[in-house]
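**Q** Below are the sequence and a predicted model; questions follow.
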Amino acid sequence: MFAFSIPASAFSDSKEEEEPELLTESAIVVDKSSGLTLFEKNAEQEMYPASLTKMATAIYAIENADLDEKVTVSENARSVEGTRVYLEEGEEVSLEKLVQGLLINSGNDAGVAIAEHLSGSEESFAEDLNEYLEQEVGLEDTNFTNPHGLHDEDHVTTAADLAKLTRYALKDPDFKEYFGAEELDWKGESWETTILSHHRLLLEDKGLTITGGKTGYVEKSGNTLATSAKEDGMEVIVITLKSDSQDIAYSETEKLLDYTFDTIEAPDIPEMEAFSIKGKERAFFKSSSLLNMVN
């Protein structure tokens, strides 16, 4: 059993505000710059990510291929179920366009086309992706079986891993651009339109400085949401998993952003007290006695 003594400095100059109570099953808030976890609820619980998977597929493609490469769409990619960018069999599309369609319009067909182009099949891509996520990104509790997040019992991750993934990916300027894009003009063989981000807060930005986001939903995962936001020089990443509705996912993301930005300021981050338990860094949040993991 561990015994802890909390230094008085951990509470100095703190703002009194109760931590949010959430209906969402799993959630985490991470400071993008330092990696400090500022809030968590069941952050290491195994969960289904749905289309938040596509963040992993996107950054893997960006880092392991030339975005100018041409991809020939297969019948398998064209016929995948769920959200699509309506690719046609035999259509040639740049890898960059597929990554954009994957992140902005959540195209499952774009995900399959990327996977087949990079690894030959979805199954081989899943093996390559998992190795990359473990060795390059440092994820410990993630196993993906496909590039898009359609449900599979073995397709699992955690809020903590997804926050770490988002933080890693946002270091890449191309990913950051696509993750934060509100719209994209799309011209394909069967579809010509302006596609809009599915992330409601990115489009509405209700007084919050939302810098990017990705949505997800399948029945078993519930609503999943990844969001980045910036205020007064501090940028944070919020992951919410298994919300019962979109309204809950968005309102509780807003609640977490308000709580974080109201409670802590960027200059406070380096002053947090940190120590290690079982090899994982932890820190005292200055406005709370809770222990929060650093990823």
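**A** Great, that's in hand. Since we're looking at a predicted model, the values are computed, not measured.
**Q** Could you use CA atoms for every contact and neighbour count after this?
**A** OK.
**Q** how about the helices in the stretch 51-200 of the chain?
**A** Taking DSSP state H, counting those that start in this stretch to define them, one finds helices in the stretch 51-200 of the chain at 53-64, 75-78, 95-104, 108-119, 122-132, 159-169, 173-179, 200-204.
**Q** Okay, buried residues for the last one please.
**A** So that's helix 200-204. Arg200, Leu201, Leu202, Leu203 (16 or more other C-alpha atoms under 10 Å).
**Q** from those residues, which is closest to Leu103?
**A** Nearest to Leu103 among the buried residues of helix 200-204: Leu202, at 13.0 Å, using C-alpha to C-alpha.
**Q** The residue nearest to the spatial centre of the chain: helix or strand, and which one exactly?
**A** Geometric centre of the chain, nearest residue: Ala226, 4.2 Å, by C-alpha atoms, centre = their mean. According to DSSP states H and E, Ala226 maps onto strand 222-231.
**Q** other SSEs contacting that strand?
**A** Packing partners of strand 222-231 (3 or more C-alpha pairs under 8 Å, 6 or more residues apart in numbering; DSSP states H and E): strand 210-218, strand 234-243, helix 246-263.
**Q** Quickly note the distance from the closest residue to Val236 other than its chain neighbours to Glu17.
**A** Counting by C-alpha to C-alpha, 6 or more residues apart in numbering, Asp31 is the residue found nearest to Val236 once chain neighbours are left out, at 4.5 Å. Applying C-alpha to C-alpha, to the nearest Å, the value for Asp31 to Glu17 is 18 Å.
**Q** got another, please set it beside the one above:
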Amino acid sequence: MSKRKWVSGVLALLCMLNLWNGAALGAGPPEIGTHAEAAALIDVQSGRLVYSKRGDRPMRIASLTKIMTAIVAIEEGKLSDVVKVSSRAAGKEGSSLYLKAGQEMNLKHMLYGLMLRSGNDAATAIAEHVGGSVEGFAVMMNRKAEQIGMEHSNFSNPSGLDEGEHFSTANDMAKLAAYSLKNPSFQEIVQTKMIKVPNPNDSWEYTWFNKNKMLSLFEGSDGVKTGYTKLAKRCLVSSATRSGQQFAVVTLNDGDDWADHAKLLNWGYENYPLVSLVERGKSAEGTNFVAAADFTYPLLKEEKERISRITELYPPESLEARLGERGKLVLKLGDTVIGAVPLVDAGSPRLKAADKSAFGFQASESGISRWNEMNVVFRKVLKAMLSP
């Protein structure tokens, strides 16, 4: 046998062994491609990014910006507020609801126009009402981005019109979508296909149809927002729910976004189904305590074997113990903490709570730190209340 043939044979054998080992150990999900310049797929409940393509590349996001505009307005304003349209808002370029200067509309209806028809006039009116000015509202948008953990984003306006310092990434927008979709008012608005809204200027009502074709193209689709400018090209965030699991997809600069979103959503459901890791009321191994909440997490088949559970018990004199918590069950995927569930006595009143997931937390890339910050504040307040 020639030296060349011998080397070729060895290389072929090594390739076969690598392929076999990859299959045996679990080499990850099958590859999937898109036409997008950047893309991301996130499990909404857990916040786990299960797919990312150039996910941290800062890019223009066009009207996907209005997802941030809507959630800030919902959280910081009142849906029953009456919003008065300024001349600046009425004259805003781009997609429009054709609002007139001086016109009044409640914030909820204006949010429908913002998200279904992508009205830039509505975006400006909302920003001026909630933030005092467009500039003041941009400060609120960036504050919210920091809270959510959007580390590569900056917002300069509420509409998404191209500006030099207005950008985000596929990963950041996925985090924003997951955060926003947990708000019932936001979810209600973005899943609406059509709505009629009173028109104070004419005898006929506004009739707004949602520009998001995914609501009709993909079974279970329930959001979120389209976007386009000449510089950003086609941008889309969509979401869908099947069997209690909700995914959100982001594509930036994608000429075939409807097809790519359907493909990515199906890929997510096929490869990362929700897996039950903890059942409410079940005993924690090695203790007399039970889990106070259910806990599920999106996992590849081969990842189930990498899940570990660590029981941490609290001292009897601790604040947690005084509040009825005996400890917590920490869940890890490999070396990464993915969440925790409080442990309580078997007869604890907390097991009778209506919301079965109220006491657990899912850990995403930024979720642990946010949960800890909230937990610290919560416990300081309770400590003050319980102190003699």
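**A** That came through fine. Please read these numbers as outputs of a predicted model, since none were measured by experiment.
**Q** After superposition, what is the TM-score?
**A** Here the TM-score for the pair of chains, by TM-score structural alignment, normalised by the length of structure 1, is 0.84; 267 aligned residues with a C-alpha RMSD of 2.4 Å.
**Q** which other residues reach the strand holding Ala226 of structure 1?
**A** Applying C-alpha atoms under 8 Å, 6 or more residues apart in numbering, the contact partners of strand 222-231 of structure 1 are 49-52, 208-217, 235-246, 249-250, 253, 257, 261.
**Q** what does the residue nearest to Val236 of structure 1 align to in structure 2?
**A** Using TM-score structural alignment, the equivalent of Asp31 of structure 1 in structure 2 is Asp43.
**Q** Then Leu118 of structure 1?
**A** With TM-score structural alignment as the criterion, Leu118 of structure 1 matches Val130.
**Q** With Asn143 of structure 1 instead?
**A** Aligned partner of Asn143 of structure 1 by TM-score structural alignment: Asn154.
**Q** again with Thr215 of structure 1
**A** Per TM-score structural alignment, Thr215 of structure 1 is aligned with Thr226.
**Q** Would you agree that match is in contact with Leu64?
**A** Yes. Using C-alpha atoms under 8 Å, Thr226 of structure 2 is in contact with Leu64, at 6.3 Å.
**Q** that older thread, mind listing what the match of Thr215 of structure 1 touches?
**A** Counted by C-alpha under 8 Å, 6+ apart, Thr226 of structure 2 has contacts Ser63, Leu64, Lys211, Asn212, Arg234, Cys235, Leu236, Val237.
**Q** how do those residues look in structure 1, which are kept?
**A** On the basis of both residues aligned by TM-score structural alignment, their matches' C-alpha atoms under 8 Å, what survives of those in structure 1 is Ser63, Leu64, Lys211, Asn212, Arg234, Cys235, Leu236, Val237.
**Q** ok, the second one - contacts?
**A** Same thing as Leu64 of structure 2. Gly160, Lys225, Thr226, Gly227, Cys235, Leu236, Val237 are the contacts of Leu64 of structure 2 under C-alpha under 8 Å, 6+ apart.
**Q** among these, which recur in structure 1?
**A** Shared with structure 1, among those: Gly160, Lys225, Thr226, Gly227, Cys235, Leu236, Val237 (both residues aligned by TM-score structural alignment, their matches' C-alpha under 8 Å).
**Q** Next, format those residues as CSV and append distance to Ala384 of structure 2.
**A** Shown next, in CSV, are those (distance: C-alpha to C-alpha, whole Å):
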residue, distance to Ala384 of structure 2
Gly160, 44
Lys225, 44
Thr226, 47
Gly227, 48
Cys235, 48
Leu236, 47
Val237, 43
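**Q** can you tell me the helix or strand for Glu44 of structure 1?
**A** Counting by DSSP H and E, Glu44 of structure 1 is found in no helix or strand.
**Q** In structure 2, what residue corresponds to it?
**A** In structure 2, Glu44 of structure 1 lands on Asp56 (TM-score structural alignment).
**Q** From what I see, that match and Asn171 are in contact.
**A** Yes. Using C-alpha under 8 Å as the test, Asp56 of structure 2 is close enough to Asn171 to be in contact (6.0 Å).
**Q** Tell me which of these two has more neighbours.
**A** Neighbour tally, Asp56 of structure 2 and Asn171, criterion other C-alpha atoms under 10 Å: the higher count belongs to Asn171, 29 against 19.
**Q** sorry, back to before: what sits closest to the match of Leu118 of structure 1 if chain neighbours are left out?
**A** Gly77 (5.9 Å).
**Q** burial measure for the equivalent of that neighbour over in structure 1, as a count.
**A** In structure 1, the residue paired with Gly77 of structure 2 is Ala65, using TM-score structural alignment. Applying other C-alpha under 10 Å, we find 13 residues neighbouring Ala65 of structure 1.
**Q** Thanks again, I'm all set now.
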